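In: here you go, sequence then predicted model.
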Amino acid sequence: MIEAVKAELTELSARGLADAFSRAVRAGAVVPGERLPSIRAVARELSLSPTTVSAAWRLLARANLIHADGARGTVVADGAGQGPVRHRRALQYEGRFEIDLSTGLPDPALLPDLGPSLQRVPRGGTLESFLAEPIVPQLRDHLMADWPSPAEIITMADGATDALDLITMTCLQFGDRVAVEHPSYPPLLDLLEATGARIVPLELDEAGPVPSSLRDALDAGVRAVFLQPRAHSPTGMCLAPERATELAAVLRGQDVLLVEFDLCAGIAATPLVTVGEHVPDLAVHIRAYSESHGPDLRLAAVGGSAALMDPLIRRRHLGQGWTSRLLQWLLLDLLTHAEPEQQVQQARRQYARRRTALVDALADQGVQVGGQDGIVVWVPVENEAAALMLLSSHGIGCAPGTPYQIRPQAAPHLAVTAALLPETQAPQIATVLAQAARPSLPGSIH
């Protein structure tokens, strides 16, 4: 085993050793079930420190390429990894507070009433084949009519995270470099880390990802780029049309996959602007319906060129094959009848007012928050742990910013779900948030 890994080793670091191990597994030189030598033996043979080898083993364990097997020690393995580590950390205090603004979820009171649509959904039905088209044709045609970029194929997934999982599982391998906005959506970061991808952070400003940062990522050899075009979680950034054109110019002609996922489709007040509309041959677009129509629907549409979509559909046929057609009929009804559409529009306006109320109230307290849209507000703080503790003492729960961060020394923030905060409570909550954000200032509550 050591000789096989040594033959692949090009970088004398923990990451380099993990990458070499992964390449040896893919080449068949290291096989599942094979027992790993001791850390000291590997360090001695490869002229590395035991600390470096131990760090490499942790990376491989996080990607579930190795695992402990009792008395046999550590062995080569495949499997599901350690699960959503970042996402669990972001939600670790969920449900413990009188005012819980940590969830990142929509307000249940603003979701459309499913009752009338459930009455209209066709009962029963027949399935012609397990290999039949995985999307209801009428739903596909409806989605095609306003898809943001030319798409040859649209299919359905069980929510945005399921779509992202399908893409990472199908298109990425251990060691691939992937560009992601910094900060970003914790479930995506969990998926990429479980895959063993090297995450390359893209810098953001109020117009979107910075073109020079994307250019640097491409120069570093990224295989894929993941972007949120509007209502970015957690910053609320929305991609400006001019910036989309600039980013497309950087991507044009590159051998790279562009994945854009619109988490707040339906309830975002800002018109959708995408990079993919300029480079459709590179782009897969994901439109999520959990925030607008309900998390329990677990539905997202995924579309792009046949060259990009066919591998995803083939891979999905190895597992569940398709998303429930009953749920697809339900979504089609919700999208094509006036009453649920009016309810979604009302929610969109209410979320915009709630976000504005909190952002303005924070500004009145001297706390400036960026972004233009979305159900989460990204609040800068001096000390994350101290801010969470002070808020907790007031019965207020917010999500820590660390799970969203890619850079280890990033400025501390909290993710606050403004969607769950009535406008009338915004000034009171903003006062406590400001005190938690800047505990060193005179007059702060301790």
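Out: Alright, I've got the coordinates.
In: only C-alpha atoms from now on, for both contacts and neighbour counts.
Out: Will do.
In: what is the burial count for residue 127?
Out: Residues within reach of residue 127, counting by other CA atoms under 10 Å, total 9.
In: what does the one 10 residues further on give?
Out: Look at residue 137: counted by other CA under 10 Å, it has 13 neighbours.
In: give the contact list for it.
Out: For residue 137, no contacting residues are found, by CA atoms under 8 Å, 6 or more residues apart in numbering.
In: just the element for residue 303, please.
Out: Counting by DSSP states H and E, the secondary-structure element that holds residue 303 is strand 300-304.
In: and that strand, how far out from the chain's middle?
Out: Once both centres are worked out by CA atoms, centre = their mean, to the nearest Å, strand 300-304 turns out to sit 15 Å from its chain's centre.
In: now do the helices in the stretch 201-350 of the chain.
Out: 211-219, 241-251, 290-293, 306-317, 325-336, 338-364 (DSSP state H, counting those that start in this stretch).
In: got the contact list for the third one?
Out: With contacts defined as CA under 8 Å, 6+ apart, helix 290-293 is touched by 105-106, 111-112, 159, 263-267, 296-300, 344.
In: separation between residue 396 and residue 415?
Out: When distance is defined by CA to CA, to the nearest Å, residue 396 is 12 Å away from residue 415.
In: ends of stretch 438-446, how far apart?
Out: Start and end residues of stretch 438-446 are separated by 11 Å (CA to CA).
In: what about residue 431, neighbour count?
Out: Residue 431 - counted by other CA under 10 Å - has 18 other residues nearby.
In: in a helix, it, correct?
Out: Yes: membership of residue 431 in a helix is supported by DSSP: H, G, I helix; E, B strand; the rest coil.
In: residues touching the residue nearest to it when sequence neighbours are not counted, list them.
Out: Computed as CA to CA, 6 or more residues apart in numbering, the closest residue to residue 431 that is not its neighbour in sequence is residue 365, at 6.6 Å. Residue 365 sits next to 430, 431, 434 when contact means CA under 8 Å, 6+ apart.
In: try this one side by side with the last:
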Amino acid sequence: MSIDITGRSASEIAADLRTRIERAELTPGTLLPSVRAVAADLGVNRNTVVAAYRQLAQAGLVEARGRGGTRVADRAAVAQEGYAPDTVLRDVGSGNPDPALIPDPTAALARSARPVLYGEPVIDPGLEEWARDWMADGLPHDDLRLTVTSGASDAIERLLAQALQRDDAVALEDPCFLSALHTVRTGGYRAVPVPVDAEGMTVDGLRAALEAGVRAVICTPRAHNPTGASLTADRATALRAVLAEHPYVLVIEDDHFSLLSRAPLHSVIGASQRRWARIRSMSKFLGPDTCLAVTASDPDTADGLGQRLTPGTTWVSHILQRLTLALVTDHAVREGIESAAVHYAARNAAFCAQLTARGLPVSPGDGLNLWVPLPVPAAGVREDLMRRGWLVREGDPFFLGDGDHGSFLRLTVHDLDEASATTLADDLAAAAGVLRGSGRSGRIET
């Protein structure tokens, strides 16, 4: 496709291209001419074209992909977590915790309210005292600061905003947690994929991303969403060694499953890392509506994060902070959280055993979800399961890059009873073509 760009200054060139993008004359994915070609056609300095493309990148209109050139950005909405409210199908793709296992906050809420005025500490002193030891576990840094945000995604967005500029590169696990991917894309940053295997983020993938110039790395140390992978001790050690060569890259460790995790925590934050943050959200064990996360970070990062909070919410409600403290320090609540953790792990393992027995080998991993590899395209399996009454989530939206990354479903099955789990396992195996003679209608032959 030939693009006749006009303009003599960087602003004029950027304005011409912006108009074409806004009028859909240039569609997402369109490759723009090289800087050298535009400069030659217009008779301007190459730096003028570089500045024009930078303006467009900062506005989120184009993406610079290194050797892949500069392309018009896809501004389509990114898939998000959550159940489908308008479906009549049984939703096993929501990614939600079981509401029956979320602690009842009623009694604790009655003890959590008191007037709070401007100028008081932004972190409730009691929550800060409790959270300090919890957040410091395994960190090789004594001088850590705590910040409270409205959830993990809020923390990630503000951490990136205080450290990066538009078009800066961020290393993300591939496949990736949907919220992190959405945050990076809407912030105007470039997502650099780092493959994930059974032991978590890969060493070679991280090394390649750092060599490509990423300025931040987001890593899930355990219960990776969607795969359920957790870092082993050896893998974490190797990742820390790679990161030690880049001490000023911001390392964000999203330990989202924390109190529910069945895997030990092996941190990627090393002693030589100068910019780092560990985030722990309350949403999985106290419920998504808690909207509270605690971040431990180095002092400079904490100062930047605090400044990013100042023009907006400034602080998270002290009622919510004290409610969180009352719940996490209640012995009965903590016993309930532990019981929930056992339940999630047991139900996921049982369903994996059912699928494996039917010819679909699956590892349970850790977390709320299961990552199910398929021998056939996921789209056909999803459609067949819809005819059988199930709503599932395909794996494709979780991947960053193009190409063949395999066929997967991400399932949330921990709230199914035994009969429903058996029915789903039969239906899934039949839809994937590995179970014959199930006797259930609507099976697609492959």
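Out: Received, thanks. It should be emphasised that the depicted structure is a prediction, and the values quoted were computed from it without experimental measurement.
In: re earlier: okay, residue 396 and residue 415 of structure 1: which has more neighbours?
Out: The neighbour comparison of residue 396 of structure 1 against residue 415 (other CA under 10 Å) goes to residue 415, with 27 against 20.
In: corresponding residue for the more buried one in structure 2?
Out: Aligning on TM-score structural alignment places residue 415 of structure 1 opposite residue 410 in structure 2.
In: how much space between its match and residue 281 of structure 2?
Out: Between residue 410 of structure 2 and residue 281 of structure 2 the distance is 21 Å, computed by CA to CA.
In: same deal with residue 160 of structure 2?
Out: As for residue 160 of structure 2, its distance to residue 281 of structure 2 is 17 Å (criterion: CA to CA).
In: swap in residue 226 of structure 2?
Out: Separation of residue 226 of structure 2 from residue 281 of structure 2 (CA to CA) stands at 17 Å.
In: got it, and residue 357 of structure 2?
Out: Distance of residue 357 of structure 2 to residue 281 of structure 2, given as CA to CA: 35 Å.
In: neighbour-wise, which of these two wins?
Out: Counting neighbours by other CA under 10 Å for residue 357 of structure 2 and for residue 281 shows that residue 281 has the greater number, 28 against 13.
In: quick one: what's aligned to the more buried one in structure 1?
Out: Under the alignment (TM-score structural alignment), residue 281 of structure 2 maps onto residue 288.
In: I'd guessed its match sits against residue 262; true?
Out: Yes: the pair residue 288 of structure 1 / residue 262 is scored as a contact, 6.1 Å apart, by CA atoms under 8 Å.
In: mind checking the SS state of the spatially most central residue of structure 1?
Out: Residue closest to the average C-alpha location in structure 1 (CA atoms, centre = their mean): residue 188, at 3.2 Å. Reducing the assignment at residue 188 of structure 1 to three states with three-state DSSP gives helix.
In: am I right that the match of residue 415 of structure 1 is in contact with residue 369?
Out: Yes: A contact is recorded between residue 410 of structure 2 and residue 369 when judged using CA under 8 Å, the distance being 6.5 Å.
In: overlap of the contact sets of those two?
Out: Counting by CA under 8 Å, 6+ apart, the residues touching both residue 410 of structure 2 and residue 369 are 226, 227.
In: got the contact list for residue 118 of structure 2?
Out: So, once contact is read as CA under 8 Å, 6+ apart, residue 118 of structure 2 ends up touching nothing.
In: how far away is it from residue 164 of structure 2?
Out: 30 Å.
In: skipping adjacent residues, who's closest to residue 53 of structure 2 in space?
Out: What sits nearest to residue 53 of structure 2 in space, not counting adjacent residues and going by CA to CA, 6+ apart, is residue 14, at 6.7 Å.
In: same deal with residue 345 of structure 2?
Out: In this structure, residue 345 of structure 2 finds its nearest non-sequential neighbour in residue 366, 7.0 Å apart by CA to CA, 6+ apart.
In: so that neighbour touches residue 230, yeah?
Out: Yes: in this structure, residue 366 of structure 2 is within contact of residue 230 by CA under 8 Å, at 7.2 Å.
In: look at these two and report which has more neighbours.
Out: For the pair residue 366 of structure 2 and residue 230, the greater number of neighbours falls to residue 230 (29 against 26), based on other CA under 10 Å.
In: aligned to the more buried one, what sits in structure 1?
Out: Aligning on TM-score structural alignment places residue 230 of structure 2 opposite residue 238 in structure 1.
In: one more: residue 342 of structure 2?
Out: Here residue 342 of structure 2 is matched to residue 349 in structure 1, going by TM-score structural alignment.
In: report how many residues lie close to that match.
Out: Here the neighbour count serves as a burial measure; for residue 349 of structure 1 (other CA under 10 Å) it reads 13.
In: now do residue 320 of structure 1
Out: Using other CA under 10 Å, the number of residues around residue 320 of structure 1 comes to 10.
In: what do we get in structure 2 for it?
Out: Under the alignment defined by TM-score structural alignment, residue 320 of structure 1 corresponds to residue 313 in structure 2.
In: now check structure 2 for the residue matching the residue nearest to the centre of structure 1.
Out: Structural alignment places residue 188 of structure 1 opposite residue 180 in structure 2 (criterion: TM-score structural alignment).
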